[in-house]
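A.B. asks: Sequence first, then the predicted structure:
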Amino acid sequence: MNTCRVFVPYGALGTGIAEESFDAGVRMKPDVIACDAGSTDSGPYYLGTGEGKYARDSVKEDLRRMVKAGHWLQAPVLVGSAGTCGTDGGVDGLADICREICKEEGIPAKLAKIYTQQNADMLEAKDREHKIFPLAGAPQTDGTVFEQCTNIVALAGAEPFQEALLRKADIVLCGRATDTAIIAAMPLLRGCHEGGAWHGAKLAECGALCTTNPSGGGVFLTFDELGFTIEPTSGDSCCTKYSVSAHMLYENADPFCLREPSGELDTKNAVYEELDERRVRVTGSVFKHKPYTVKLEGAALAGYQTVTIVGIQDRRVMKDPELWIGNLKQFVESKIRKYQIPETDYNVDFKLYGWSAVSGTKPPEGYVPRELGLVMTVTAKTQALATGVAKMYNPYLLHFPVNLKEQLPTFAFPYSPAETERGPVYEFKLLHAVEVENPLELFRIEMVVIS
């Protein structure tokens, strides 16, 4: 029977696990070590700038473990969504770290770099051919959206990883990829059950999140021609039918189906069986092939921001914070209008922490907070304008009453200066899919020998 053992040590490269949990996974002799290195969870900034989210030292430590273990096991190491957002710079940056590790550890390696960043002109041509369409909640494309984006990436499926493996790569560093493709690539290449390969990959994409101890370590999957078995590598953790099946809900609108570039995973008839207190066996998943499409992600500059934070304990404000905010904004905006600054050039947002900043819903009737933290964010076309507007608010954020006839209260700025310039901010512009002729069409693979 065709089998493939996959060790997923981290939910994301740079987040780390305990040494004993990693070593336990290595002792189970995986055929491949695979993990994700990025996400859109932290917003569009990382894609917009091409910068990574995690500390370089943390990423290097995690990757060093994987490279050393892969060399010892003679098992390939696969990493996807390099540098958080998967730009070409993210791939090259992770490759630089990999070279450092190999030199320091005396490990020769054949490295595959899979580039997933896209050219705006090429995508415009695809759009004119009506081969790009919006995903749920995204707008239709127009003639300018591609050139507006500072960076656009396409999410690789399993095939680019498989191509790199067929070229005998020891280490594969891919730009943006679906979390599942990184894990499913080798089992599919070895002829394991297709539905099981995609289903197991989905459950293990975030490492130990599918276990009873989400922060406890990695997970280990054994794929075969009928399904897969999943278990934790941490000694104080278990996989249960509940913990495993629940992960189909994670970042997924449908608890039974999952769309991938080559088709759709259907788990409606999946059977979860607890083999013992640590392991779960899954069978019955089905993968249905569909026309090949690749997801696109793009981010564009949205403006510049300046933030001011204020701490408030005034009892009069506490009685009705929204009234105070409304009066404050009306008063200051009337002064700003005298300078003839177009309202379309800036936006002021208030968030009252301790009132409704997180939920966005008004607290229950009668609720009076003891104190509030006000975060004012000004977004404008230029940094100078954002800071200028924030400065116009400054004196009133320090001394503004609920009623103008009352004595002025005093609030507190925790920092001096009160205004903190956040610099450029970005917004997602593309959450679309593109039809392609073949799975490798949008991706470029470069092989590098490290000796």
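C.D. replies: Arrived safely, thanks for sending. Numbers count the residues shown, from 1 in each chain.

A.B. asks: drop to CA atoms for contacts and neighbour counts, all remaining ones
C.D. replies: Fine.

A.B. asks: residue boundaries of the helices in this protein?
C.D. replies: 19-27, 45-49, 56-73, 88-105, 120-128, 145-148, 158-166, 179-189, 194-204, 241-245, 315-319, 321-336, 383-398 (DSSP state H).

A.B. asks: Out of these, flag the one nearest Leu275.
C.D. replies: Leu275 sits nearest to helix 241-245 of all the helices of the chain, at 10.0 Å, using Cα to Cα.

A.B. asks: picking that back up, can you put the helices of the chain in CSV and add mean neighbour count?
C.D. replies: Formatted as CSV, these follow (neighbours: other Cα atoms under 10 Å):
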stretch, mean neighbour count
helix 19-27, 17
helix 45-49, 23
helix 56-73, 18
helix 88-105, 18
helix 120-128, 15
helix 145-148, 18
helix 158-166, 22
helix 179-189, 27
helix 194-204, 27
helix 241-245, 20
helix 315-319, 17
helix 321-336, 15
helix 383-398, 19
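
A.B. asks: These into JSON lines, with extra columns for distance to Asp345?
C.D. replies: As requested, the helices of the chain are exported to JSON lines (distance: least, Cα to Cα, whole Å):
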{"stretch": "helix 19-27", "distance to Asp345": "51"}
{"stretch": "helix 45-49", "distance to Asp345": "21"}
{"stretch": "helix 56-73", "distance to Asp345": "37"}
{"stretch": "helix 88-105", "distance to Asp345": "32"}
{"stretch": "helix 120-128", "distance to Asp345": "27"}
{"stretch": "helix 145-148", "distance to Asp345": "18"}
{"stretch": "helix 158-166", "distance to Asp345": "44"}
{"stretch": "helix 179-189", "distance to Asp345": "38"}
{"stretch": "helix 194-204", "distance to Asp345": "43"}
{"stretch": "helix 241-245", "distance to Asp345": "48"}
{"stretch": "helix 315-319", "distance to Asp345": "30"}
{"stretch": "helix 321-336", "distance to Asp345": "12"}
{"stretch": "helix 383-398", "distance to Asp345": "8"}
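
A.B. asks: nearest to Ile309, of these?
C.D. replies: For the helices of the chain, the distance to Ile309 is smallest for helix 383-398, at 9.0 Å, taking Cα to Cα.

A.B. asks: One more to weigh against that first structure:
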Amino acid sequence: MEKVRVLAPSGMLGAGWDHATVERGIAMGADVISIDGGSTDSGPYYLGAATAKTTAKAVARDLRSLFTAAAGAGIPVIVGSCGTSGTDAGVDWVAGIAAEVLAEEGLALKVAKIYSEQDAAALKEHLDAGRVHPLLPLGELDAETLESCTHIVGAMGHEPIVEALRGGAQVVLAGRATDTAVAAAYPLMMGMPAGPTWHAAKIVECGGQCTDNPRAGGVLATIDADGFTIEPLDPGAACTPILVAAHMLYETADPFEMREPDGTLDVRDAVYTAVDDRTVRVTGSRFHVADQYTIKLEGARISGYETMSFSAIRDPLVLAGIDEWAALMRTLITQRVHGTLGLAADEYAFDLRLYGHNAVLGELEPETGPPREVGVMLLVNAPDQPTATAVAKIANPLLLHLPTPAMDYLPSFAFPSSPAEVERGAAYEFVLNHVVDCAPPDLFRIEFEGKTRA
């Protein structure tokens, strides 16, 4: 093929879009539809619990749009990081929804599932062999950390997706994958050069975010031997050289380089040119193949159990000394928890956040003067749920009536719900930010209609 057109309808499966924009992309000659199904943006819970952040109905709506359009055009659909975190359960969850949609629409599309979840025992062998290396800010990995993870995934590159496509898959449902691999796989399989392909994949990873109206829909990237062109699917939206170039700043440590499993994208010499008032042409992107193929590991483990309380303050006298009030609150909670429950400070933790004052920026908050109203969120973390809730209940009278040191009466604050304590269950933390040296197919498993390829 002299060129490959990649249709990216949105930044995430389940986010929704106007189906007309997908139809327009098909009419523009799309050769493949790619979309990311997940992210680590929403924190470690979704990986730790192997639970999706999207609702099944939203995923079904979006898959219906993609499947009907792709089937009519005879082009493949690729979904990466299924179920938010790309666990095996996430892949199976999306596959179950996909099967229902295909049956309802009377479509017979061949589906491939790619599993990216990793076994801690197998990774320990890589660790013992010196094939696991840390990424900042984490340090060297130990076996105990691997064993503590409830789920571990490896972020696949394009190779397993290409294998699934070559095996005849018309729908590829991949586990955890780099955001770019989902869009790069088909063009690379069809012989497009790596530099323009990876760069185009990076720009389209978030759909219409590289346009002047991200809410209007996705984009179509056309990749050829010399570069790529990108334009919005909505005729009322536009891409500009600045908007396209700026996306290299998104979620990258370096604005000119981005590492993939098999090498590094280099855009230092990239040139961004406006073809017209809504289309941009990019040339000069390069890709440097790495000496060692690596896969990034992501893992999460339980960090404790959380209970949350929330109270609202409108009293102007309290708000005039809100920092002093908060300091007193922290002191009294610590004293009362020790006196009542006998817990030392290192046996639990709590966070007091003042929304409307400095909960977002903390000491960096530039605004001065008393706030008009403040929402006080108490978040308790303990080794078990009953302990977390007990700490929150000890804090309950303080969240309702605590005066400042200068006040000679008890003020009243407002709980938005009854009971005031909300048990959030297990909390998770990311503990893996490492890479493992391997060969492309080593860590992933592909299933074609019930048959598994290691």
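C.D. replies: Looks like it arrived, so ask away. Bear in mind the structure is a predicted one, so any value in this text is a computation, not a measurement.

A.B. asks: Let me see the TM-score of these two.
C.D. replies: Both chains were compared after superposition, and using TM-score structural alignment, normalised by the length of structure 1 their TM-score is 0.97; 449 aligned residues with a Cα RMSD of 1.4 Å.

A.B. asks: For Arg5 of structure 1, which of the helices of structure 1 is the nearest?
C.D. replies: helix 179-189 (8.0 Å).

A.B. asks: Identify whichever of the helices of structure 1 lies nearest to Thr410 of structure 1.
C.D. replies: Between Thr410 of structure 1 and the helices of structure 1, the tightest spacing by Cα to Cα is seen for helix 383-398, at 5.7 Å.

A.B. asks: Where in structure 2 does the closest one align, residue-wise?
C.D. replies: Aligning helix 383-398 of structure 1 against structure 2 (TM-score structural alignment) gives residues 385-400.

A.B. asks: how big is the offset of that stretch relative to structure 1?
C.D. replies: Comparison of stretch 385-400 of structure 2 with structure 1 after fitting gives an average deviation of 0.5 Å (mean Cα distance after the TM-score superposition for structure 1).

A.B. asks: need the contact list for Glu124 of structure 1.
C.D. replies: Gly143, Phe146 (Cα atoms under 8 Å, 6 or more residues apart in numbering).

A.B. asks: and the residue sitting furthest away from the middle of structure 2, what is it in contact with?
C.D. replies: Most distant residue from the mean C-alpha position of structure 2: Asp408, 49.2 Å away (Cα atoms, centre = their mean). Residues near Asp408 of structure 2 by Cα under 8 Å, 6+ apart: none.

A.B. asks: Tell me what angle the longest strand that structure 2 contains forms with helix 385-401.
C.D. replies: The residue-count maximum for a strand in structure 2 (DSSP state E) belongs to strand 294-313. Put simply, strand 294-313 of structure 2 runs at 40 degrees to helix 385-401, going by axes from the mean of the first three to the mean of the last three Cα atoms, to 10 degrees.

A.B. asks: equivalent range in structure 1 for strand 294-313 of structure 2?
C.D. replies: Alignment of strand 294-313 of structure 2 against structure 1: residues 293-312, by TM-score structural alignment.

A.B. asks: cool, stretch 419-434 of structure 2 as well?
C.D. replies: Using TM-score structural alignment, stretch 419-434 of structure 2 pairs with 417-432 in structure 1.

A.B. asks: got a list of what the closest residue to Ile97 of structure 2 other than its chain neighbours touches?
C.D. replies: Closest residue to Ile97 of structure 2 apart from its sequence neighbours, by Cα to Cα, 6 or more residues apart in numbering: Ala60 at 6.1 Å. By Cα under 8 Å, 6+ apart, the contact set of Ala60 of structure 2 is Gly14, Ile97, Ala98, Val101.

A.B. asks: before we move on, what about Glu306 of structure 2?
C.D. replies: By Cα under 8 Å, 6+ apart, the residues touching Glu306 of structure 2 are Leu379, Val380, Asn381, Ala382, Gln385, Ala388, Thr389, Glu423, Arg424, Gly425, Ala426, Ala427.

A.B. asks: okay, now the third one: neighbour count?
C.D. replies: In other words, Asn381 of structure 2. 26 (other Cα atoms under 10 Å).

A.B. asks: same check, this time on the last one
C.D. replies: The burial metric for Ala427 of structure 2, expressed as a neighbour count using other Cα under 10 Å, is 19.

A.B. asks: For Gly154 of structure 2, see how far away it is.
C.D. replies: As defined by Cα to Cα, to the nearest Å, Ala427 of structure 2 lies at a distance of 22 Å from Gly154 of structure 2.

A.B. asks: picking that back up, tell me the average deviation of the match of strand 294-313 of structure 2 from structure 2 after fitting.
C.D. replies: Mean for stretch 293-312 of structure 1 is 0.5 Å (mean Cα distance after the TM-score superposition for structure 1).

A.B. asks: roughly how far out does that stretch sit from the chain middle?
C.D. replies: Taking the mean of its C-alpha atoms, stretch 293-312 of structure 1 sits 14 Å from the chain's own mean (Cα atoms, centre = their mean, to the nearest Å).
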